[in-house]
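A.B. asks: for reference, the sequence and a predicted model appear below.
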Amino acid sequence: MTSTLEGCNDIVPCEDRYVWTLESDGVFSVASIRKEIDGNRFQDVSLSSMWVKSVPIKVNIIAWKVKSNALPTRFNISRRGMDIDSIVCPICNAGVESTNHIFFQCVVVRQIMRKISSWWNIDYSDVNSYEEWQVWLVSIRIQSKLKGVLEGVYYGLWWYMWNFRNKLLFDKKIPEKALIFDNLVSSSFYWCKFRCKASFKWDDWLKNPYIVLV
């Protein structure tokens, strides 16, 4: 071993450390792993992960999974050959639990989408998929920054719908459907308040979410 190391003068004693090879400085960053995922796993530009700044990363991740149909819905699980008792939506018991159903077609999510439209004073339209929802969002005539906040509200809706579905399946206590919208309004208020460069009060948020840009 000694003879093998002879002549190795460049070895400097130092502590072992991890190096993140996706960044030149060797330091991990969320942006680098997002670029890696977008560039290698999802080369389709339409599936790139575009984060909405007004909501937490965990909410953006759910929205990205809705967009890419990557959530383990009952329908997706059955397609992978796994034997499950039922593929019916556990929330409404009236359709196959696919991504499109649970986030756009389920009677519960549509009720909440109508409430959001009323809250934001915008025209409601039934949509059946992420693509149709995106077309609807683009058609709304409001400022681009405000539209980003509204997009974040819908991301929050999907996050709460998925959490409600999981609690319904796995928790002993049955969750309340009526709380989904209330929790969404409350959480989106705090998310926007601490992430948007604006100062607004709770009462203003309830009456007029457009106050975010004031």
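C.D. replies: The structure has been received and is ready for your questions. A quick note: this is a predicted structure, and the numbers were derived from the prediction, not measured.
A.B. asks: all contacts plus neighbour counts: C-alpha atoms, from now on.
C.D. replies: Will do.
A.B. asks: correct me if wrong: Ala63 contacts Val153.
C.D. replies: No - counting by Cα atoms under 8 Å, Val153 is not a contact partner of Ala63; they are 10.8 Å apart.
A.B. asks: which of the two has more neighbours?
C.D. replies: Ala63 (27 against 24; other Cα atoms under 10 Å).
A.B. asks: any idea how far Ser118 is from Asn100?
C.D. replies: Using Cα to Cα, to the nearest Å, we find Asn100 at a distance of 22 Å from Ser118.
A.B. asks: try this one next to it:
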Amino acid sequence: MWWLSRHQDLLEVHASSRVSASVKSIVQGIVYAAIWCLWTARNKAAFSGIESKVEIIFCNVMSLGFLWFKYRSKNNHISWLEWCRFSFM
């Protein structure tokens, strides 16, 4: 089960970094958004025959990460422009 160990590494990447707890939380949220977007793209390809481009998946990760961060954290004053620039970190 090689995929399980890599998956676990990806889920725990934020824990080993030397940054503040809030940045770790943001990184964790982005990783979860990426996993979700990759999963849905894979399901669309496997079950509906709809291929996704990398650019679309990346945009989905950015927008979903922004929405999750903005509406599930105390930093809900962040703008889309700040999110795209990562100027809040």
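C.D. replies: That came through fine. Just so it is clear, the model here is predicted, and its values are computed rather than measured.
A.B. asks: thinking again about what came up before, neighbour count winner among Asn100 and Ser118 of the first structure?
C.D. replies: Asn100 (18 against 12).
A.B. asks: need the three-state assignment for that one.
C.D. replies: Reducing the assignment at Asn100 of the first structure to three states with DSSP: H, G, I helix; E, B strand; the rest coil gives helix.
A.B. asks: translate it into the numbering of the second structure.
C.D. replies: Using TM-score structural alignment as the criterion, Asn100 of the first structure maps onto Trp3 of the second structure.
A.B. asks: now the helices for the first structure?
C.D. replies: Under the criterion DSSP state H, the first structure contains helices at 2-5, 30-36, 57-68, 74-79, 99-100, 107-120, 130-139, 144-170, 178-195, 202-207.
A.B. asks: just those helices: most buried one?
C.D. replies: Per-stretch averages of neighbours, counted by mean count of other Cα atoms under 10 Å, single out helix 99-100 among the helices of the first structure, with a mean of 21.
A.B. asks: mean deviation, that helix versus the second structure?
C.D. replies: Once fitted to the second structure, helix 99-100 of the first structure is off its aligned match by 4.3 Å on average (mean Cα distance after the TM-score superposition for the first structure).
A.B. asks: by contact count, what packs against that helix?
C.D. replies: Packing contacts for helix 99-100 of the first structure, counted by 3 or more Cα pairs under 8 Å, 6 or more residues apart in numbering; DSSP states H and E, involve no helix or strand.
A.B. asks: repeat the analysis, applying 10 Å as the threshold.
C.D. replies: Here helix 99-100 of the first structure is seen to pack against helix 57-68, helix 74-79, helix 130-139 when contacts are counted using 3 or more Cα pairs under 10 Å, 6 or more residues apart in numbering; DSSP states H and E.
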